[in-house]
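[1] Sequence first, predicted model second:
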Amino acid sequence: MDQQIQKSYEDAKTLYSQHGIDVDQALEKLAQIKISLHCWQGDDVRGFLFRDAELSGGIAVTGSYPGRAATPDQLRDDLEKALSLIPGKHKVNLHAIYADTEEKVDLDELEPRHFQRWVDWAKDQGLGLDFNPTYFSHPKAADGFTLSHADEEIRQFWIRHGKASRRIAEHFGRELGQPCVTNSWVPDGYKDTPVDRLSPRQRLRDSLDEIFSEEIDPSYNIDAVESKLFGLGSESYVVGSHEFYMGYALSRGKAVCLDAGHFHPTEVISNKLTSILMFSEHLLLHVSRPVRWDSDHVVTMDDELLEIARELVRGDLLPRTSIGLDFFDGSINHIAAWVIGTRNTIKALLRAMLEPVDELKRIELAGDFTSRLALTEEFKSYPFGAVWDYYCASQGVPVREQWLHEVKRYEEQVLSARYSLVQNS
């Protein structure tokens, strides 16, 4: 290891120890946290099951940066490159449309064997897998409704898909020796104000109950449900609102998924974490960066990311929280987007771990709000960067912006050739 990195780390350790912070212990804890990288960043949410399908369901990707993955092997290669630049061992989050199979199969017919190549790859890489049913970009979702559809035949199609997805997730968990988090999100809703808000929600409740009726060992699969404020085509009414899913999850023993972009523009999820985990055993986070609404920008080290990390650390909530990323930016290098977002998420958790939480709690309880404010502000400039550099070096990944050189090299050697092949075909 570089001597300057080592020296800066030792100096930082000494400084943090004056407030009772064990930096070595913090890094050991950090290394145990798995971030779930969303596969759909690598190919602009196209998938491989229906190669000619148009993206729909309120989802839009902007940009056409060259070199996106066009095959499962290319996507896995790109994920490997990204993961080689991120400290720690993590997970990959798959949507159902990313099945790796030559069979012509519909969503309700999917089986674990259609994802076996993903499982074999994850085993080889020492990774976990998470999963999502795909309730969009399909003819049976063309009118904007799936699990809440008034047509029983269409609704049953999506119920079968939900059941199939849970069996696939169970297979992931069993094969990889760690739970697969299966997250259900549906785009159902109306563009304009509906007359009947109740009936679609009753149908959604009943559909979810049927999907979850099959008992699956939670050591293999953790079910989560995700809300949304609104989307393209459902601006006035979304069936699966936050209130709906919070009530459903808490009454059915499921995990609530909070997506950072699925709320009002001035509403943040960091303030919701402790409330939900008082009553729920598990929480799923989709870390994203909304700019105007659910625009899913690459995660940056902004105030809300830091507050999310602080809430998880200060409340000791990490053991009961699964953290996944959810953004899709087609305007920049797809691999760089993964690396930037994941490294920032891990870095924010490290910053939170390097705060004198016990000391701050004692000060707060004593009513010394002056010292509370002074210390929290001073710790913003403590040398967490030196600790981060050491952590990256000790994990065998590039320090600071050195990772960008690797991405640029990969772009020249792999992505450019891939793009040229597509252009010439």
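    Done, it's in.

[2] going forward, measure contacts between C-alpha atoms and count neighbours the same way
    Fine.

[3] Doesn't Leu129 lie inside a strand?
    Yes: the assignment for Leu129 is a strand, going by DSSP: H, G, I helix; E, B strand; the rest coil.

[4] Let me see the ranges of the helices in the stretch 151-300 of the chain.
    Secondary structure of the stretch 151-300 of the chain (DSSP state H, counting those that start in this stretch): helices located at 152-176, 198-211, 242-252, 273-277.

[5] Return the most buried member of those.
    Among the helices of the stretch 151-300 of the chain, ranked by average contacts under mean count of other C-alpha atoms under 10 Å, first place goes to helix 152-176 (a mean of 21).

[6] quick one: that helix to helix 198-211, angle?
    40 degrees (axes from the mean of the first three to the mean of the last three C-alpha atoms, to 10 degrees).

[7] what's helix 152-176 packed up against?
    helix 116-125, strand 128-132, strand 180-184, helix 198-211, strand 221-226 (3 or more C-alpha pairs under 8 Å, 6 or more residues apart in numbering; DSSP states H and E).

[8] So which residues make contact with the first one?
    Residues outside helix 116-125 that contact it (C-alpha atoms under 8 Å, 6 or more residues apart in numbering) are Asp100, Gly128, Leu129, Phe172, Glu175, Leu176.

[9] a markdown table please, covering the helices and strands packed on helix 152-176 and showing distance to Leu360.
    Output for these, formatted as a markdown table (distance: least, C-alpha to C-alpha, whole Å):
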| stretch | distance to Leu360 |
| --- | --- |
| helix 116-125 | 40 |
| strand 128-132 | 35 |
| strand 180-184 | 34 |
| helix 198-211 | 43 |
| strand 221-226 | 33 |
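
[10] closest to Pro72 out of the ones you listed?
    Between Pro72 and these, the tightest spacing by C-alpha to C-alpha is seen for helix 116-125, at 8.6 Å.

[11] now the angle between helix 152-176 and the closest one, please.
    30 degrees.

[12] Does the closest residue to Ala309 other than its chain neighbours lie in a helix or a strand, and which?
    Nearest residue to Ala309 in three dimensions, chain neighbours excluded: Leu349, at 5.0 Å (C-alpha to C-alpha, 6 or more residues apart in numbering). Using DSSP states H and E, Leu349 maps to helix 334-353.

[13] and that helix, what other elements does it pack with?
    helix 23-31, strand 35-38, helix 72-83, helix 303-314, helix 384-394, helix 402-410.

[14] got CSV for those, with distance to Glu378 and mean neighbour count too?
    Converted to CSV, the helices and strands packed on helix 334-353 look like this (distance: least, C-alpha to C-alpha, whole Å; neighbours: other C-alpha atoms under 10 Å):
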stretch, distance to Glu378, mean neighbour count
helix 23-31, 18, 15
strand 35-38, 29, 24
helix 72-83, 33, 19
helix 303-314, 15, 20
helix 384-394, 12, 20
helix 402-410, 29, 15
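
[15] also this one, for the comparison:
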Amino acid sequence: MDTAIVLFTRDLRVHDHPALSAACERGGRVVPLFVLDPEVPAGHRTGFLLDCLADLRESLRSRHGDLLVRRGDVVAETMRLAREVEADAIYASADVSELGRSRERRLAGERVDVRLFPGLTVVPPGALTPSGGGDHYRVFTPYWRAWSRSRRRAVLPAPARVPVPSGLVAGDLPDHSSHPALEGGESAARARMNRWMTRGLDGYADGHDDLAGDRTSRLSPYLRFGCVSPLELADHAEAGADEEHTFVRQLCWRDFFHQVAWAFPRINRDDYRPGSRRWRDDAHAVSAWKEGMTGVPIVDAGMRQLLAEGWMHNRARMIVADYLVNHLGVDWRAGAAHFFDLLLDGDVANNSGNWQWMAGTGNSTRPGRVLNPVRQARRFDPGAAYIRRYVPELAGLPAIDAREPWRLSKEVPGYPAPLTPVE
């Protein structure tokens, strides 16, 4: 009987999983596999990832299947299992990262049929190209127009049965503690998605930049690990109460940076738009920024939220990134690496794409724009409730948003004076 391995990577779900569905539809045996690669540690995302894997295993077991877990190099362990079960095909979701595509090329070089499927984005990278030529869109607005008009595949139901061969050793998941801020897994993702569509989508257009109100979905970590289908999420959102489709536009931004990374796989290392900008080498400034001790309250609040929760409000991400690269003159790669280490939703495409956008080396059509963090605080955190939440030493101080940062270090013992900006 034909046997197919379904290699899970960043697609830890059973609903709307084209590779899994296609493997089950073949009528043969299906072997779901995830490989824990010690050379690619999950870091702060470990607890969340293991939650996702445990939940995926339970979902597969409820469908008469299982999740096999192996440790080691992903390609080597996949091929080892392929020989063990005499698999004739490997099914997987196509990735855009340099690491993911390298694995795909290595698997393609083996004597086995490798089939790649969509599923990590709403619209597959490369499916939309500019009419004037080129392999990807460099500017968001024309991509948004093409993306909005594009035909999409149908959302797939979860397979009713996953026919795994008998006698296989499933492999243990490491003992772990869940992430303190967010439980991982498809079950939690779908519950959050349903709550968001019912209670959160209405008013998102007006409130998504409100830092203290925190009126965001917090679905990004689940999208990063593929616990929820971006296509299913987009379909639900387009039918929801957000008449301006502001939330759907955020999903399009995610697709936009994925298609950029697909065309420019070194997006996390090289400037997308090479220039002559010289970066400042200042270890003290970088350390103060990471610790949320810059002396600029709104920046410090965002960085401390990241340290405490492994997440940061999107408006705060823009403010702290702009502060590091444009006010302190520090290379965007230092900020992107720190975000990637700590963010639950940290992935190569979105993290690096957004950092390059703020640094003026990426896809921004206004690369010279600089944000004033004090004005940003007054606009998006009036009353300083967000600042008080994450910078407790300032909580008792009245009118934080009306004070210039240099005054706070004199009024609050222990709070630093603002760092010296680059000339």
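    Right, received. Where do you want to start? Computed from a predicted model, the values in this text were never measured in an experiment.

[16] TM value for the aligned chains?
    Once superposed, the chains reach a TM-score of 0.23 (TM-score structural alignment, normalised by the length of structure 2), with 167 aligned residues with a C-alpha RMSD of 7.6 Å.

[17] ok so, going back, out of the helices and strands packed on helix 152-176 of structure 1, which is closest to Val92 of structure 1?
    Here strand 128-132 is closest among these (C-alpha to C-alpha), at 5.0 Å.

[18] follow-up on the earlier one: would a markdown table of the contacts of helix 116-125 of structure 1 with distance to Asp120 of structure 1 be doable?
    Shown next, in a markdown table, are those (distance: C-alpha to C-alpha, whole Å):
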| residue | distance to Asp120 of structure 1 |
| --- | --- |
| Asp100 | 12 |
| Gly128 | 11 |
| Leu129 | 11 |
| Phe172 | 10 |
| Glu175 | 9 |
| Leu176 | 9 |
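
[19] hmm, back to that, closest to Arg160 of structure 1 out of the helices and strands packed on helix 152-176 of structure 1?
    Between these, helix 198-211 lies closest to Arg160 of structure 1; by C-alpha to C-alpha that is 7.5 Å.

[20] Could you check the angle the closest one makes with strand 180-184?
    160 degrees.

[21] thinking again about what came up before, so which of the helices of the stretch 151-300 of structure 1 gets nearest Ile222 of structure 1?
    When the helices of the stretch 151-300 of structure 1 are ranked by proximity to Ile222 of structure 1 (C-alpha to C-alpha), helix 152-176 comes first, at 8.7 Å.

[22] just the angle between that closest one and strand 221-226, please?
    Going by the same axes, to 10 degrees, helix 152-176 of structure 1 makes 130 degrees with strand 221-226.

[23] contacting residues around the residue lying closest to Gln376 of structure 2 once chain neighbours are set aside?
    Once flanking residues are discounted, Gln376 of structure 2 sits nearest to Ile319: 7.4 Å by C-alpha to C-alpha, 6+ apart. Applying C-alpha under 8 Å, 6+ apart, we find Ile319 of structure 2 in contact with Ile298, Val299, Leu371, Pro373, Gln376.

[24] can you list these in TSV and add secondary structure, neighbour count and distance to Val30 of structure 2?
    Below are the contacts of Ile319 of structure 2 laid out as TSV (DSSP: H, G, I helix; E, B strand; the rest coil; neighbours: other C-alpha atoms under 10 Å; distance: C-alpha to C-alpha, whole Å):
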residue	secondary structure	neighbour count	distance to Val30 of structure 2
Ile298	helix	31	51
Val299	helix	28	49
Leu371	coil	16	52
Pro373	helix	21	53
Gln376	helix	17	52
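
[25] returning to that earlier point: roughly how far apart are the residue nearest to Gln376 of structure 2 and Thr246 of structure 2?
    20 Å (C-alpha to C-alpha, to the nearest Å).

[26] Now do the same contact list for Val320 of structure 2.
    Val299, Gly302, Met303.

[27] which element is it on?
    Taking DSSP H and E as the definition, Val320 of structure 2 sits inside helix 314-322.

[28] Past that helix, which element shows up next along the chain?
    Using DSSP H and E, the next helix or strand after helix 314-322 of structure 2 towards the C-terminus is helix 332-342.

[29] Just list what the next helix or strand along the chain from that next one packs against, helices and strands only.
    Downstream of helix 332-342 of structure 2, the first helix or strand assigned by DSSP H and E is helix 348-359. Helix 348-359 of structure 2 is packed against helix 246-263, helix 314-322, helix 332-342, with contacts defined by 3+ C-alpha pairs under 8 Å, 6+ apart.

[30] buried stuff in the shortest one?
    Okay, so that is helix 314-322 of structure 2. Ala316, Arg317, Met318, Ile319, Val320, Ala321, Asp322 (16 or more other C-alpha atoms under 10 Å).

[31] before we move on, what about the first one?
    With burial defined by 16+ other C-alpha under 10 Å, the residues of helix 246-263 of structure 2 counted as buried are 246-249, 251-263.

[32] circling back to that earlier point, reformat the buried residues of helix 314-322 of structure 2 as TSV; add distance to Tyr143 of structure 2.
    Output for those, formatted as TSV (distance: C-alpha to C-alpha, whole Å):
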residue	distance to Tyr143 of structure 2
Ala316	25
Arg317	23
Met318	21
Ile319	25
Val320	27
Ala321	24
Asp322	24
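
[33] what's the closest of these to Arg224 of structure 2?
    For those, the nearest to Arg224 of structure 2 is Arg317 (16.8 Å; C-alpha to C-alpha).

[34] Neighbours of the nearest residue to that closest one once chain neighbours are set aside, how many?
    Nearest residue to Arg317 of structure 2, sequence neighbours excluded (C-alpha to C-alpha, 6+ apart): Gly302, at 7.0 Å. Gly302 of structure 2: 28 surrounding residues under other C-alpha atoms under 10 Å.

[35] hang on, the earlier thing: and the helices and strands packed on helix 152-176 of structure 1: which comes nearest Phe369 of structure 1?
    strand 221-226 (36.6 Å).
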